[in-house]
Every structure is written in structure tokens, then in C-alpha cells.
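**Q** Mind folding the following:
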Amino acid sequence: MFDIDKWQEIFATIKKNKMRTFLTGFSVAWGIFMLMILLGSGNGLSNGVASNFMNDAVNAMWIWTGETTIPHQGLKTGRPVQFHNDDYDLIKSLSGVETASGRYYMGNTRYSYGKESGEYTTVTCHPELNTVENMELLEGRFINSVDIVETRKVVVIGKDIKEALFKDIPALGEYVNINKVPFKVVGVCIEPGSTRNRNAYMPVSTAQKIFSGGNRLHNFAVTINGQTLEESQQIEERIRSTFARKLRFDEKDESALGMYNKLENYIQTMRIFQAIKIFIWIIGIGTLIAGIVGVSNIMLIVVKERTKEIGIRKAIGASPASVIGLILLESILITTIAGYIGLVLGTGLMEGINYMMVQSAGEAAQQGETVFLNPTVDFNVAVAATLLLIVAGAIAGYIPAKRAASIKPIVALRDE
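**A** Down below sits the predicted model:
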């Protein structure tokens, strides 16, 4: 392999046929370049969607009530199904449920501080909501269990509310009027993945007491401990059957009890992207194979042009192995160098796109507000592609090399 004469001959052949070598190498470089672009784009889409899922807990589930559409136990259709505070205790006790937060729906409420005012959404909740929605606290704290028990008049406001009402004034410790009732600001937060932080968070017990909610709850946000699609579906069925018995509706009546299982959606989406990645590999390798076939065809032409030379080599004692080695080395050299150039250009382009995206998107990209994120190719994939090129180069050169080794000297010397 390290025979200097052999390498000098290979380089002399390449130098003699520059255009042919360039076109051969270009087909290989283009194949690996497109493979890197496709893989990087697939990773970008997959990372972007996964990042958006991470804005809330991946194992989150939302449950809400509606009206019955199926007669059940002598009860007519169109009957409203309602949650109450004891249902919150029930759902927390169910196997598979990790955390739960109930909500009494207030709708848009008017906030005012000094001369500033505006309408914003008030989310009434238990402390566990922060686990479900992964909110980031910029100042202060979130709702705690003492706030719930003592029905404290406290509120955590979104960043946009703070900027609109308080401007540059610190909000913590100040009192903001919510529907003309003063509430103490104990925290300022942002919701990852949201460009509008116009929600405020209030203890659900306080909202029920002050705003005539009684013991009514409209929905639940929970996290489950299911790891697989089957486990999450079993927990979902357990919750549905439990409430169907308690609230007296048919288990199959999805209008009576609505559920959104984020883990199920996440797993199914990631499966789709896994299939897309496999499809990308198939297309990319197909493109690469087209380039490798081109190398093999060119090496066949090389063997045809050098038939007499090969015959002379064999006549003076050259072994078939040395002839095969010469052709193989030339094929591997062209394939590896051209492929590496395509590899570097492809990964470099993806890194450049990623850098420009980070610079232009800024805070939005960091919070996961995009469907295209970090479109780079994994280092292990790049190494695997390089090894694939070397093997492909050997395969591309083997058939022409085998043909060259099988040429009989007497036949080769007659060739014109």
C-alpha cells in the first residue's frame, strides 16, 4: 500500500486525465453532499418539533368536560358533565397520575394598576400546574399549597402584563386590581414556546371563593408516569372509566369527557420523524450509489485503456494481487477525497445555516419557538459516512480490478 512507485503511477494517471477524474469525483462529492443536507434538514425538523413538545411536560395530559351524546343509565343526551373539587382529590389518587392541577375558568379579566389597565387571561390553578407547563419564573415565586389552603389573594403575572401595567416599576409586592379586587403580585413568569405572555396565575380556591365559583372546576392538567404509548393509553382509559362511573356517562362518549394525551402525540410524532430519517437515508445512499457506479464505470474505462500496460506487467511477473491493488487504490483515493470534500461542504453548510438561525432568531430560538432547530449532522454519522465512502470506493474498484487481474498477458499484448 505504501509503495512509492505505485502511488506515483496513480497520481500520474489522475494528472493525465484531469477532467475525467474531476467529473468522477464530482458525482461522489455531490452524493455525499446531498446526504449531509438531507440528514441535517431532517434533524432540524425533528429537533424543532421535539423542542416545541418540551415547552410543556412531555407526559402531560389535559382533561375537560362537555355534554353527553350517548344515553346512559336512563339519562338523556345533552346532559352537562361537570367537575368539582372532590374530583380533583379523586384524580390525584388514581394509579399512573403523578401531579394534577384543577382550573376554574374565569375568562378574560380586567387588570389595573394606577392609571394603566387591560384585559388578560387569568388561569386559576394548583401549584402543580408549574410542573405541567414548565413555566419559567423571572421574579418571585409561583402559587404554593399555603396559597390554596388559606385562599390568599396572590397572583403570578406574565411578563407582558408586568411590562404593560408596571412599566419599569418593580412589580413584586405591589397590588394589582383584578376585576376591582386587589391581589398581591408574588411572581413574574414567562411560558416557554409562547411569544405572548399575557396569562396570570391565581390560586383556584381563591378564585372560587371571590368570584362565585363555588366548588366548580372546568378542567384538569395532569402529568402521568407512563413511559410507552401503551402505558399512557392504559392510564387514559383508567381515568376515563373512573369518571364515567362517578359522573354517570358512557365510557365511549368522548363528548362528555375530552382528553388530550401529549405523550401519545409525542411518541407518534417522533415515530413519523424516525420513518422520515430512514427515508432520507435511503434517498441519500441511493444518490451516493449513483456516484459510486460512476466511479466503477470510469475505472472500467481505465482498465480498458491500460490493457496493454497490464499485460506487460503480468508478462514480467506482476501478481494478480498487485494489479488489483493498483486499481483499488486509485478507486479508493478518488472516492475518499471527493467524498470527504462533499462531507465537509455539506456539514459546513448545515453548521452555517444553524449559526445564522441562532443569530437571527435570538431569544425565540432559545425558547423553542421554531419548527426548525439545530440542522446539524451528528459527528458519529459523519464518521460512519466517511467509512461508508471508503468501503464504497473499494467496491467500486473491485470489479474493474478483478477484470484487470484476469487479463492474460498474450491477449493484452495484442490489444490496440
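**Q** Please count neighbours and contacts with C-alpha atoms only from this point.
**A** OK.
**Q** Mind listing what's buried along the helix or strand hosting residue 404?
**A** Applying DSSP states H and E as the criterion places residue 404 in helix 379-405. For helix 379-405, the neighbour count (16 or more other Cα atoms under 10 Å) marks 382, 385-386, 388-390, 392-402, 404-405 as buried.
**Q** Go ahead and measure how far it is from the middle of the chain.
**A** In this view, helix 379-405 has its centroid 32 Å away from the chain centroid, taken as Cα atoms, centre = their mean, to the nearest Å.
**Q** Residue 82 and residue 65 touch, don't they?
**A** Yes - using Cα atoms under 8 Å, residue 82 makes contact with residue 65 at a distance of 6.1 Å.
**Q** Pull up the overlap in contacts between those two.
**A** residue 218 (Cα atoms under 8 Å, 6 or more residues apart in numbering).
**Q** Surely residue 109 forms part of a helix?
**A** No - per DSSP: H, G, I helix; E, B strand; the rest coil, residue 109 lies outside any helix segment and is strand.
**Q** Distance check, residue 175 against residue 167.
**A** Separation of residue 175 from residue 167 (Cα to Cα, to the nearest Å): 14 Å.
**Q** coming back round to it: mind giving me the packing neighbours of the helix holding residue 404?
**A** helix 262-305, helix 320-361 (3 or more Cα pairs under 8 Å, 6 or more residues apart in numbering; DSSP states H and E).
**Q** The structure of the following sequence is requested for comparison with the preceding one:
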Amino acid sequence: MFSRDLWKEIFETISKNKLRTFLSGFTVALGILIFVVLYGFGNGLKNTFNEFFMDDATNTFFVFAGRTSMPYKGFKSNRNIEFKNDDLDDIKKNFPMFLEYITPRISRSALVKYKGESNNYNTRAVGPAHQYNEKTIMMKGRYLNENDVLERTRYAVIGRLVEKDLFGTANAIGKYIDLGGRAFKVIGVFQDDGGDNEERYIYIPYTTRQLIEKNTDKVDQIILGFKQEIGYPGAMAFEKSLNKFLKEKHNISPEDQRAIFIRNVADQLKQNQQFAGVLQLIVLFVAFGTIIAGIIGISNIMVFIVKERTKEIGVRKALGATPRAVISMILLEAVFITTIAGYIGMVIGVVLLNSLGNTLKDYFITNPYININTAIVATFILIIAGAIAGYIPAKRAARIKPIVALRDE
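**A** Model (predicted):
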């Protein structure tokens, strides 16, 4: 039941003991503030991992060819393994239950010119499915299609910054650029969330690159995407089967670890997410340690407050105050101070996190944040702790006989 006199008395006590009240509130506010900031930093670390590893598709294998490290079936060691177009066809034919898309990639560097502007850019000769792997976002025009591959067209899809470098504010679509001494028509301009480097690539059909390079059918690497419904176990099984298939086709020993390398993005992603999760748990542990430290601080202050007010409690009991009234007065004061200070600390912490944004990106903390419900729960826990911290010494003080309390020094 609300008692106006009781609250008036609490406010008078607070106003008379400003330093004590400030120290109590500061301990609570600091505890919540540190918890919110540390928890937000943990989320910022997680954001960095997601940004770094989620820019490209995660259901992806990158298949690289190397050199054999041991002889096998009459073939000598140190043999150079090369992928060709028929490897793409064979993978499609043998793994339709796993495969979502497949594309080769041939990477080259070339001097690119347009009128008076020129620069060196990395070109990637790819198939249409490469757009899904890189999550390429088309700004203008279109991406490469199957017809471009079949007809070996001299079409180019350029990054946003390539257009900016060579064309300034002009529209690049339909214009011809000199790419390594050959004219290519710009059919599309793309952007990529991976950053500036990703937006300085130029994509052309892989068959066109093969035609330029003496009509070869060789490819540097194979990129394929597996169906997401097969899950992580299915991806690992697919990787194992694919590795075995390619080794058998190219007469490579099953024990040879250097001839063919498959980078499983799903496996790497899982490992990195686990690492990020461990980091966040560590940060969370430290944050909760801060909460516990705040609770201990409140307890110590409340013990001191009750001890300081022992004589006052004796006077109240001598004048007829019940133990319940004494406990209520101390308890309400503790809860009130804890609630106000906790709310202030929470608000400051949330505002601080929101103001940081990407300023700590160099330290691998991107857009730190805390769910408001988490912040409220943490504050509520501290308020409950403040109530308990105030209740225990208050109950002990309420049991003291008035004559003993009045003699307290």
C-alpha cells in the first residue's frame, strides 16, 4: 500500500545523505553500463564475423588444382593437374542430387582503357552461376548468361568503381572498353557488399577467355554451390565424394593431399561461427562478472548504510515502529536508488553503443548493439539484487532491541 509519509521520509533521507546516495547509485549505474557495453561489443565481434564470411554464398566449394606429391598408376610425382571444361560436365552428370550450380573461374590481370582513362584491373572469366556465388548485385544492365558463354561474346560486366574510374559520371552501358588490347562491350555494372576491392573486378565469359588464350579449354578453378537442404553433414559427404571422384578421374593417389584442394566454405563458416560464439561467451562471462561485482558493491554499501542508521532504527522502534515498517523503509530506499541508477546506466550504455557505429571496425567490432530486452533483464536482475542486499541487513537491524540500538556508537 502506498504511503505518502514513507516516501517523503525516504526522499528526505536521500537529500540529507547525498554522497552516500551518489555512491550507491554510481555503483549500480556503472555495473549496468559496463555490462551493456561489453555485451554490445560481443555482438559487434559477431557482426564482424558475419560480414566477413557472409559476403559470398556459404553453400560453396572452391576446387583448386595443384601438383601430385607421389607417383600413381605409372604417372610420376610432381605432375601438374589441370582442370578442363569436361570436368564441369562430369561433375554435373555425377552429382545432380547435391549440385545447385557450377561455374569455372579464370583470373587474369589486364590494362583496361576507355578514351583517355586507363587502369589495371583484375578480370574474372566465369559462367552465369558466378553471380550467385559472389552475391553480385546488378546496378545497371545485366549479368552474363548462357548464350554469352556459348557464343563466346566479348561482353564485360564491370564493377561500380571501374565505371567511376573510367567513365566518371557517364553511363558505361553499351560503351566499348579496351581490355588487354581487345574491345569488349559493357553490358552491366554491378555493386558488391564485400567492399571496394570487389567492385573493381571485371567479369567476362570464360569461353571468351579460353578463345583468347589459343582456344584452350583449361580453367583455373571450379566453383560450385550445393543444395542448402542437404545441410552441413551432406556438404561434408559431398566434399569427400567430389574429392574422390576428381582424384580417380585425374589418376591421383587417394593419399595425395597436394594434387587437389577443396575449400569448403560451409565448414570454414561453421568453425568461424563457433569461434565467434566462444568469443561472445567470454565477453558475456566478463559482463556477468561485472553484474556480480555490482551486486557485491551494493551489498557492502547497504550493510554500511544500515550500520550507520542503527541508532536511528533504535529511536524508531522506541517510538513504536514495527520491524516490518523498518524493513520497508530501508528496502524501498534501496530499490528506488537501484532502479533509478540502473535505468540511467542502461540508457547511457545503449546510447553509447548506438553512437559508436563502425568507429571500432579496425578493432573487429562492427555496429555493436544490445537487444533492449537483454538490457532490461540485466537491469531488473540488479534491482532484485539491490532489494535482497537491502533486505538482509534491514531484517537483521529490525531484530535489534531499541536499548541496544540506542547504545550503538
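**Q** Got a TM-score for the pair?
**A** After superposition, the two chains reach a TM-score (TM-score structural alignment, normalised by the length of the second structure) of 0.89; 405 aligned residues with a Cα RMSD of 2.6 Å.
**Q** With respect to burial, which of the helices and strands packed on helix 379-405 of the first structure scores highest?
**A** Mean neighbour count (mean count of other Cα atoms under 10 Å) peaks for helix 320-361 among these, with a mean of 19.
**Q** got the angle between it and helix 379-405?
**A** Helix 320-361 of the first structure and helix 379-405 are oriented at 150 degrees to each other (axes from the mean of the first three to the mean of the last three Cα atoms, to 10 degrees).
**Q** Distance from the chain centre to helix 320-361 of the first structure, please.
**A** 26 Å.
**Q** can you give me the helices in the stretch 151-300 of the first structure?
**A** Along the stretch 151-300 of the first structure, counting by DSSP state H, counting those that start in this stretch, helices occupy 159-166, 204-210, 229-247, 262-305.
**Q** Residue 272 of the first structure -> the second structure?
**A** By TM-score structural alignment, residue 272 of the first structure lines up with residue 275 in the second structure.
**Q** err, residue 216 of the first structure, not the other one
**A** Under the alignment by TM-score structural alignment, residue 216 of the first structure pairs with residue 218 in the second structure.
**Q** Quick one: residues contacting its match.
**A** Here residue 218 of the second structure is in contact with 82, 83, 84, 85, 210 (criterion: Cα under 8 Å, 6+ apart).
**Q** go with 10 Å
**A** By Cα atoms under 10 Å, 6 or more residues apart in numbering, the contact set of residue 218 of the second structure is 82, 83, 84, 85, 86, 87, 104, 106, 206, 207, 209, 210.
**Q** Mind picking the two most distant members of those residues?
**A** By the measure Cα to Cα, 87 and 209 form the most distant pair in the contacts of residue 218 of the second structure, at 17.4 Å.
**Q** neighbour-wise, which of these two wins?
**A** More neighbours surround residue 209 than the other of residue 87 of the second structure and residue 209, with 25 against 18 (other Cα atoms under 10 Å).
**Q** out of everything not next to it in sequence, what's closest to the more buried one?
**A** Leaving aside its sequence neighbours, residue 209 of the second structure sits nearest to residue 125 (Cα to Cα, 6 or more residues apart in numbering; 6.2 Å).
**Q** gap between the one you found and residue 156 of the second structure?
**A** From residue 125 of the second structure to residue 156 of the second structure the distance is 10 Å (Cα to Cα).
**Q** More neighbours: which of those two?
**A** Of the pair residue 125 of the second structure and residue 156, residue 156 is the one with more neighbours under other Cα under 10 Å, namely 27 against 24.
**Q** That one contacts residue 176, correct?
**A** Yes - Residue 156 of the second structure is within contact range of residue 176, at 9.1 Å (criterion: Cα atoms under 10 Å).
**Q** Now stretch 330-347 of the second structure on the first structure. Mean distance?
**A** Comparison of stretch 330-347 of the second structure with the first structure after fitting gives an average deviation of 1.5 Å (mean Cα distance after the TM-score superposition for the first structure).
**Q** Ok, stretch 374-383 of the second structure next?
**A** With mean Cα distance after the TM-score superposition for the first structure, stretch 374-383 of the second structure departs from the first structure by a mean of 1.7 Å once superposed.
**Q** Isn't residue 146 of the second structure up against residue 128?
**A** Yes - if you go by Cα under 10 Å, residue 146 of the second structure and residue 128 touch, sitting 6.4 Å apart.
**Q** Show me whatever sits in contact with both of these two.
**A** Here residue 146 of the second structure and residue 128 share the contacting residues residue 205, scored by Cα under 10 Å, 6+ apart.
**Q** that older thread, mind checking the helices of the stretch 151-300 of the first structure for the one nearest to residue 197 of the first structure?
**A** Of all the helices of the stretch 151-300 of the first structure, the one in closest proximity to residue 197 of the first structure, counting by Cα to Cα, is helix 159-166 (5.2 Å).
**Q** That closest one vs the second structure, mean deviation?
**A** Following the fit onto the second structure, the mean deviation recorded for helix 159-166 of the first structure is 3.3 Å by mean Cα distance after the TM-score superposition for the first structure.
**Q** Need the counterpart of residue 242 of the first structure in the second structure.
**A** So, by TM-score structural alignment, residue 242 of the first structure is matched to residue 245.
**Q** That match: neighbouring residues, count only.
**A** 17.
**Q** Against residue 149 of the second structure, how distant is residue 108 of the second structure?
**A** From residue 108 of the second structure to residue 149 of the second structure the distance is 18 Å (Cα to Cα).
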